[in-house]
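What follows is a protein structure lacking sequence information:
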């Protein structure tokens, strides 16, 4: 999708900050309808070099024509930034930010669905104390089980960027690799629902938020 998708979007977002009821919009106190500066083509190529894959087209165009981060759904968009450890997405300017994501981690294969099946199976295999002859044997077995669970849990996040904090531990992710590349998924694991697709791409997700926000403030 080309930059036509984003014509006038930056101006529309920044205009919302001037509305006298803008702070009543959910998440607005977290981002203040502020947008970071747009990124240059040179910066995008450097980011993609760390990522190991090209950015999803809609999101790449957004970074180039709207802003690197800031105002957006929920508590706002994380921003790609270059630090000592390379490129990563951080909550620059956000009062409530999601966890940072390194470009290297976001460039790994996205296999959240497959890993969820393994996690579900592992849940059924949690060691029970009554099955062990001693407390020490049980603690050892449970520690090994817990370590494996944490490993799979953390691996579910690979291949995606934690793009926006929803609140209560829920997060919106942008998938960077694989067949779901460019799609918005939600991390709903705090309610034991796993990482699930929204059915929307980045452009639909962002523009729908903008339209809903404008309609609310104009009503």
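Yep, it's here. These figures come from a predicted structure and were not determined experimentally. Numbering: from 1, shown residues only.

hey, let's count contacts and neighbours off CA atoms from now on
OK.

For the protein, just list every one of the helices.
Using DSSP state H, the helices of the chain run over 9-16, 28-31, 41-51, 57-65, 103-106, 112-123, 135-155, 202-218.

Show me the one of those that comes nearest residue 187.
Residue 187 sits nearest to helix 112-123 of all the helices of the chain, at 10.1 Å, using C-alpha to C-alpha.

and the closest one, what does it pack onto?
With contacts defined as 3 or more C-alpha pairs under 8 Å, 6 or more residues apart in numbering; DSSP states H and E, helix 112-123 has these neighbours: helix 135-155.

buried ones in the helix it packs on?
138, 141-142, 145, 149, 152-153, 155 (16 or more other C-alpha atoms under 10 Å).

Got another one to weigh against that:
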């Protein structure tokens, strides 16, 4: 998915809310097998949606505990770094340094820098 532009998180929030609202509620399925099948179908759609969130980006650093640093390679945010915090807060946030987006060059020069999620 590197040829697809990296989507700014604001661009998919409504779609995510709509998908979340369609998660099958247990009480709608008296038969456990029917519920399991419906949930697995929904979960497969959700997994594809989650993958699209990092289109056009490369994972350049694993930060532990499910957190990563992304380098955007396509689209209007190309060259900037983002923090993938979906493990706890379900957000992907731009990294900034002194109020401006962090570039790959910034990251290489200052691997232990004071990066801030914006």
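Looks like it arrived, so ask away. This structure is a prediction, so every number in the text was calculated from the model and none was measured.

The buried residues of helix 135-155 of the first structure into a markdown table, with extra columns for distance to residue 178 of the first structure?
Listed next are these as a markdown table, based on distance: C-alpha to C-alpha, whole Å:
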| residue | distance to residue 178 of the first structure |
| --- | --- |
| 138 | 39 |
| 141 | 35 |
| 142 | 34 |
| 145 | 29 |
| 149 | 23 |
| 152 | 18 |
| 153 | 19 |
| 155 | 15 |
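
out of the residues you listed, who's nearest residue 82 of the first structure?
Lowest distance from residue 82 of the first structure to the buried residues of helix 135-155 of the first structure (C-alpha to C-alpha) belongs to residue 155, with 23.4 Å.

how close does the closest one get to residue 109 of the first structure?
10 Å (C-alpha to C-alpha, to the nearest Å).

ok, residues contacting the longest strand along the second structure?
In the second structure, assigned by DSSP state E, the strand with the most residues is strand 57-64. Here strand 57-64 of the second structure makes contact (C-alpha atoms under 8 Å, 6 or more residues apart in numbering) with 2, 6, 68-74.

quick revisit: would you mind checking which of the buried residues of helix 135-155 of the first structure is nearest to residue 125 of the first structure?
For the buried residues of helix 135-155 of the first structure, the nearest to residue 125 of the first structure is residue 145 (8.3 Å; C-alpha to C-alpha).

ok, the alignment partner in the first structure of residue 17 of the second structure to residue 9 of the first structure distance?
Here residue 17 of the second structure is matched to residue 120 in the first structure, going by TM-score structural alignment. To residue 9 of the first structure, residue 120 of the first structure is 42 Å away according to C-alpha to C-alpha.

swap in residue 162 of the first structure?
22 Å.

Same drill for those two, tell me which one is more crowded.
residue 162 (27 against 18; other C-alpha atoms under 10 Å).

The second structure: which residue goes with that one?
Counting by TM-score structural alignment, residue 162 of the first structure lines up with residue 59 in the second structure.

and if you look at residue 144 of the first structure?
Going residue by residue (TM-score structural alignment), residue 144 of the first structure aligns to residue 41.

what's the counterpart of residue 6 of the second structure in the first structure?
For residue 6 of the second structure, the residue aligned by TM-score structural alignment is residue 110.

wait, what's in contact with residue 78 of the second structure?
Neighbours of residue 78 of the second structure in contact, by C-alpha under 8 Å, 6+ apart: 6, 71-72.

give me the number of residues near residue 125 of the first structure?
10.

and if you look at residue 203 of the first structure?
20.

ok, so what distance separates it from residue 80 of the first structure?
Applying C-alpha to C-alpha to residue 203 of the first structure and residue 80 of the first structure gives a distance of 18 Å.

now residue 112 of the first structure
Distance from residue 112 of the first structure to residue 80 of the first structure, by C-alpha to C-alpha: 23 Å.

Counting neighbours around each, name which of the two comes out higher.
A count of neighbours by other C-alpha under 10 Å puts residue 80 above the other of residue 112 of the first structure and residue 80, at 25 against 21.

Nearest spatial neighbour of the more buried one, chain-adjacent residues omitted?
residue 89 (4.2 Å; C-alpha to C-alpha, 6 or more residues apart in numbering).

Which residue in the second structure aligns with that neighbour?
Match for residue 89 of the first structure (TM-score structural alignment): no aligned residue.

since we're on residue 89 of the first structure, how many residues are nearby?
23.

so it touches residue 79, yeah?
Yes. Between residue 89 of the first structure and residue 79 there is a contact at 5.0 Å, judged by C-alpha atoms under 8 Å.

Contacts only, for the nearest residue to residue 39 of the second structure once chain neighbours are set aside.
The shortest distance from residue 39 of the second structure to any non-neighbouring residue, by C-alpha to C-alpha, 6+ apart, is to residue 24 (5.9 Å). Taking C-alpha under 8 Å, 6+ apart, we find residue 24 of the second structure in contact with 35, 38-39, 42.
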